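Novice: Here is my input; please provide its structure:
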Amino acid sequence: MSLVKAKKHLGQHFLTDKNIAEKIVNSLQSTDKYSQVLEVGPGMGVLSDFLLRKNELETFMIDIDTESFQYLHKKYPDVGDRLINADFLQLNFKDIFPGKLGVIGNFPYNISSQILFKVLDNRDQVVEVVGMFQKEVAQRCAEKPGSKEYGILSVFLQAYYKVEYLFSVKPGVFNPPPKVNSAVIRLTRNEVSKLDCDEKLFWQVVKAGFNQRRKTLRNALSSIFNKENMGDDPMLDLRAERLGVDDFVKLTNLISSTR
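Specialist: Okay, the predicted model is just below:
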């Protein structure tokens, strides 16, 4: 079979190191909680080779690239309709997966944040995620309060998942090599089914706080809430990057009570 050509507009950088591929697949640690796993952007199947050896999991693959889809269809004829030629970001999980699942992939860096928000939208089904990201994005996801890297994505992910930075990956193990370093992280669904606040308002508060992250929360939130009604809670005199998930829940309830 002829090899698939990496396409720049799809953000494709094919992993070529099989040891790293095996390490990524073996980073799935919660497979006792789900029986199906979805690989996003399998390319030429370097992760798929190891995924398909996991007999406890039914492996699905989704790739928007028709060339990759045709290549994988020939390489794995037994996979059948579990190989999907579609856009992951448009996928309706409930149409395909009846219950819990894992998600894994060497994710295209140009849509990595969108992939994570798609996971968040389907957090009731997605138990675990193991993925390769641009290193800066991976660090941002796992970062704790108090640093410049900590931001909107950090808070949203950590509200519903345990986020672990697993290991870094150099550009030379990809074809073509990306211009940035990469890293693998793992998300494991926590026990939070619903935050102890108005979740829609929580998202508004977090976004508003970080959209003007150099300002105190009192000033940053004044764009959507009346500053005079906020009260004198000391949290309001901090910047957004100083607050953890529980703090943002408390702040959301404070804002809710004064609206």
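
Novice: Going by C-alpha atoms from here, please, whenever you check contacts or count neighbours.
Specialist: Fine.

Novice: So which residues of the protein form helices?
Specialist: Taking DSSP state H to define them, one finds helices in the chain at 18-25, 48-51, 66-75, 93-96, 112-121, 135-142, 152-160, 199-211, 217-220, 245-258.

Novice: what distance separates the second one from the centre of its chain?
Specialist: To tie it back to what came earlier, the one meant is helix 48-51. Using Cα atoms, centre = their mean, to the nearest Å, the mean C-alpha position of helix 48-51 is found 20 Å from that of the whole chain.

Novice: With the last one instead?
Specialist: Taking the mean of its C-alpha atoms, helix 245-258 sits 25 Å from the chain's own mean (Cα atoms, centre = their mean).

Novice: could you give the angle of that helix to helix 152-160?
Specialist: Taking axes from the mean of the first three to the mean of the last three Cα atoms, to 10 degrees, one finds that helix 245-258 is oriented at 90 degrees with respect to helix 152-160.

Novice: try the third one
Specialist: Inter-element angle recorded for helix 66-75 and helix 152-160: 40 degrees (by the same axes, to 10 degrees).

Novice: for comparison, sequence B:
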Amino acid sequence: MERVSAKKHLGQHFLTDLNIAEDIAKAVSGHRGVKQVLEIGPGMGVLTDFLLQQEWDLHLIDIDKESIVYLNKKYPLLKDKIISGDFLRYDFGEVFDTPFIIAGNFPYNISSQIFFKVLAEKDKVTEVVCMLQKEVAQRIASPHGNKSYGILSVFLQAYYDIEYLMTVPPTVFDPPPKVNSGVIRLKRNEVEKLDCNEKLFFRVVKQGFSTRRKTLRNALKSLGLSDSMKEDPMLDLRAEQLDVASFVLLTNKLESSWKE
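Specialist: Modelled structure (predicted):
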């Protein structure tokens, strides 16, 4: 079969190192006994081959029409499980009525959007094993107090246990990207709902990091802090200094101060 041409506008960089592909596939643990796996952007199936060896109930989704044609020829037995479509807009209820795992070599240009979609589907997505730009991978896995810690770190760590697994050099891709890649694994934790107003929590986190060099007192000013809340010592900190539990506490304090 002819090779699929990598398309810059889709952020495609095809992995060529079989050992790394095998390591990524082996990192899929089947968290909570889940057997269904959705691979995002399989391209020419380098990772797919190793996922199939592990006998997952595998589905593939790719927005690239050329890849879809290639995959249908390469994997005739997966014909009914190869989805031509945009992961970001896809209604997973059409395919998965039970929990599933996400795996893949994520396009750099939409990796953050993919994770916001994962958050929206967090009650179904039990595990994510993926490769993406190293900087983004480190940010997601970063503990609080680190400069790379940010909005996505807090949101994902609220609902997932996250591990940074390995760094992958540009030389193992065709075409090679200009940056290193990182592989991470997320496993759904036991938190069904945060112990606070979740809508307000997301707002507080976003606002807190909007001016990350400033203290939370300044960053959260637009939320309308009460006089008593303005004196709270938590607001002397910067957003990057708070872990998930601290953001939950801060959210509850803010909501309580408005009710006083």
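
Novice: hmm, back to that, rebuild the helices of the first structure as JSON lines, extending it with distance to V37 of the first structure and mean neighbour count.
Specialist: Putting the helices of the first structure into JSON lines (distance: least, Cα to Cα, whole Å; neighbours: other Cα atoms under 10 Å) gives the following:
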{"stretch": "helix 18-25", "distance to V37 of the first structure": "11", "mean neighbour count": "17"}
{"stretch": "helix 48-51", "distance to V37 of the first structure": "9", "mean neighbour count": "20"}
{"stretch": "helix 66-75", "distance to V37 of the first structure": "17", "mean neighbour count": "17"}
{"stretch": "helix 93-96", "distance to V37 of the first structure": "11", "mean neighbour count": "11"}
{"stretch": "helix 112-121", "distance to V37 of the first structure": "13", "mean neighbour count": "16"}
{"stretch": "helix 135-142", "distance to V37 of the first structure": "21", "mean neighbour count": "21"}
{"stretch": "helix 152-160", "distance to V37 of the first structure": "19", "mean neighbour count": "21"}
{"stretch": "helix 199-211", "distance to V37 of the first structure": "28", "mean neighbour count": "19"}
{"stretch": "helix 217-220", "distance to V37 of the first structure": "40", "mean neighbour count": "23"}
{"stretch": "helix 245-258", "distance to V37 of the first structure": "28", "mean neighbour count": "17"}
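
Novice: Export the ones you listed as a markdown table, with columns for distance to M235 of the first structure.
Specialist: Putting the helices of the first structure into a markdown table (distance: least, Cα to Cα, whole Å) gives the following:
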| stretch | distance to M235 of the first structure |
| --- | --- |
| helix 18-25 | 39 |
| helix 48-51 | 46 |
| helix 66-75 | 50 |
| helix 93-96 | 38 |
| helix 112-121 | 26 |
| helix 135-142 | 22 |
| helix 152-160 | 16 |
| helix 199-211 | 12 |
| helix 217-220 | 8 |
| helix 245-258 | 8 |
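
Novice: Mind checking the ones you listed for the one nearest to V103 of the first structure?
Specialist: helix 112-121 (8.5 Å; Cα to Cα).

Novice: how far does the closest one sit from the chain's center?
Specialist: The chain centroid and the centroid of helix 112-121 of the first structure are separated by 5 Å under Cα atoms, centre = their mean.

Novice: Provide the aligned range in the second structure for it.
Specialist: Mapped onto the second structure using TM-score structural alignment, helix 112-121 of the first structure covers residues 111-120.

Novice: Mean per-residue distance, the matching stretch versus the first structure.
Specialist: With the two structures superposed, stretch 111-120 of the second structure lies on average 0.5 Å from its match in the first structure, counting by mean Cα distance after the TM-score superposition for the first structure.

Novice: Noted, bye for now.
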